[in-house]
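Asks: fold the following, please.
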Amino acid sequence: MEKLNINQHISAQFNAELEQAMNQVMTMGGMVEQQLNDAIKAMNNRDGVLAKQIIKQDKKVNQMEVEINEFCIRIIAKRQPTASDLRLLIVIIKTISELERIGDVARKICKTALERFSQEHQALLVNLESLAKRSIHMLHDILNAFARMDLAEAIRIYDEDNKVDQEYEAVVRQLMTYMMEDPRSIPNILTALSCARSLERIGDRCQNICEFIVYFIKGEDVRYRSDIDLSALLNEGAILEDKLDD
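Replies: Purely as a prediction, here's the structure:
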């Protein structure tokens, strides 16, 4: 991970704690990304052993969220950070919550892999592969942007969710066509649809992390703000002055 330009403090320990928190987030993000890749592999190959292994590993992701959350709370209680330091810790806490939910998607995909699909209906899962790859690619990019707190990259990635949504809509249309042609496939199609919806939600989670990056850098909560053009923020100065430092 590239070293984030965290404000330097008189306390070297405080600096180390902030960097440690960021490193933990990246470790958790890498684990979630790997789980998603493995889950898709398990689904495509009908690998029940791998699927069960990933489901068990989800507990590690959950535990990491708890540990990072508690670590950040201890920093807040002990250091009483202000301004950008406080925003960073808030962003970390919110981001790990999104990553934990993305990890749940991997578990759901694995449960799909364990369900019985006839050879005839196996092709239904192929429709999910392209959507999965696009969603995972978006996650990979936002983790890199988060590591650098790269505003320009976060804004670019934010718009990528439109492509994920388009891919999802195409999958739904294909699955609906299968359902009309073969009513026997309805149970399997409902499973595939549920999995597709979970994959589409990864894009929404990544968008949330984009908004967290904007909040850290600009000090503006842009969630639910349809009146704000994110790209315009690149040419603006800081929206929120760090008055708490005065």
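Asks: from here on, just use CA atoms for contacts and neighbour counts.
Replies: Noted.
Asks: so Ser226, which of the three states?
Replies: Three states are possible here, and by DSSP: H, G, I helix; E, B strand; the rest coil the one that applies to Ser226 is coil.
Asks: want to put them side by side, so please do this one too:
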Amino acid sequence: MNDHSSKQYDTELETIRSKVLLMGGIVETQFNEAMAVFRTGNMDRAERVIAEDGNVNQLEVQLDDACSHLIVRRQPTANDLRTVMATIKVITDLERIGDEAAKIARVGRDMHARGSLIMNNYDMLRSISTAAGDMLHDALDAFARLDGAQALRLIDQDDVVDLEFNTITRNLITFMMEDPRTISTALDTLWVAKAIERIGDHAKNIAEYVIYVVEGKDIRHTRQYTPQEAP
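Replies: Predicted coordinates for the structure are as follows:
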């Protein structure tokens, strides 16, 4: 790639990355608003979260297309190609986070419409929601700055989210066994908890892609990883 082509490539890639971060901001807001819907049952908020999912889907298609054209036109190699491929994967994870947020909004809307008791259920999910939201925010920040050290720290946080989910599951099972009248609400709450846990998984994926770009190492499905340089 000559200097002129290299500058064009850098400009096009930075434009794509900026739009990916815009997409990330949208899904982060979706998640926060979805949890507000679960807490309050606000119908207008629920509809906005659900409608926003369509915009996120359109962004996914547009950005995938932009990345594909960038590969065809510029034929990047080595780290440049890793960056584009990782960006495509980040786009996919962001779209799936949007899907999970829309699920949470639908469940919250429907629970309130049925008159289900919500407040205790929201309190039960407060901690896992905060942990997953922090993971998503930090993952987007690590992607924006290509900060491998921050990405590595974030990956460990997924264990916290998984532990929270397991605790919630046990508590909800206990409630259902002790009072069958809680089964419907408990199952809905468990569905939301699982959606939150999946958001944590997607945030972890984004962190792993950052490490792939920065260090050229694919650490997916590995339990132990030592960075090339200390943070």
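Asks: and the helices in structure 1, which stretches?
Replies: Listed in chain order, the helices of structure 1 (DSSP state H) span 12-45, 48-79, 83-114, 123-148, 151-181, 186-218.
Asks: what would those look like in a markdown table with distance to Tyr224 of structure 1 and mean neighbour count?
Replies: Written out in a markdown table, the entries for those read as follows (distance: least, Cα to Cα, whole Å; neighbours: other Cα atoms under 10 Å):
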| stretch | distance to Tyr224 of structure 1 | mean neighbour count |
| --- | --- | --- |
| helix 12-45 | 25 | 19 |
| helix 48-79 | 25 | 17 |
| helix 83-114 | 16 | 22 |
| helix 123-148 | 20 | 20 |
| helix 151-181 | 14 | 17 |
| helix 186-218 | 10 | 22 |
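Asks: as CSV, those helices with distance to Ala232 of structure 1 would be great.
Replies: CSV is the format used below for the helices of structure 1 (distance: least, Cα to Cα, whole Å):
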stretch, distance to Ala232 of structure 1
helix 12-45, 27
helix 48-79, 31
helix 83-114, 21
helix 123-148, 18
helix 151-181, 10
helix 186-218, 12
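Asks: closest to Asp229 of structure 1 out of those?
Replies: Checking the helices of structure 1 against Asp229 of structure 1 by Cα to Cα gives helix 151-181 as the closest, at 9.8 Å.
Asks: which part of structure 2 matches the closest one?
Replies: Against structure 2, the aligned range for helix 151-181 of structure 1 is residues 148-178 (TM-score structural alignment).
Asks: ok, now stretch 91-103 of structure 1?
Replies: Alignment note (TM-score structural alignment): stretch 91-103 of structure 1 is matched to residues 86-98 of structure 2.
Asks: off-centre distance for that stretch?
Replies: Between the centre of stretch 86-98 of structure 2 and the centre of its host chain there is 8 Å, according to Cα atoms, centre = their mean, to the nearest Å.
Asks: what do you get for stretch 193-205 of structure 2?
Replies: Its chain's average C-alpha position is 6 Å from that of stretch 193-205 of structure 2, according to Cα atoms, centre = their mean.
Asks: what do you get for stretch 124-131 of structure 1?
Replies: Averaged over its C-alpha atoms, stretch 124-131 of structure 1 has a centre that lies 20 Å from its chain's centre (Cα atoms, centre = their mean).
Asks: same check, this time on stretch 32-50 of structure 1
Replies: Using Cα atoms, centre = their mean, the distance between the centre of stretch 32-50 of structure 1 and that of its chain works out at 17 Å.
Asks: what's the match for Asp138 of structure 2 in structure 1?
Replies: Following TM-score structural alignment, the counterpart assigned to Asp138 of structure 2 within structure 1 is Asp141.
Asks: which non-adjacent residue is nearest Cys72 of structure 1?
Replies: Closest residue in space to Cys72 of structure 1, ignoring its immediate chain neighbours: Leu89 at 6.2 Å, by Cα to Cα, 6 or more residues apart in numbering.
Asks: hang on, that neighbour packs against Phe71?
Replies: No: taking Cα atoms under 8 Å as the contact criterion, Leu89 of structure 1 and Phe71 are not neighbours in contact, 9.8 Å apart.
Asks: returning to that earlier point: could you measure from the residue nearest to Cys72 of structure 1 over to Val164 of structure 1?
Replies: In this structure, Leu89 of structure 1 lies at 29 Å from Val164 of structure 1, with Cα to Cα, to the nearest Å as the measure.
Asks: what do you get for Glu120 of structure 1?
Replies: Distance of Glu120 of structure 1 to Val164 of structure 1, computed by Cα to Cα: 27 Å.
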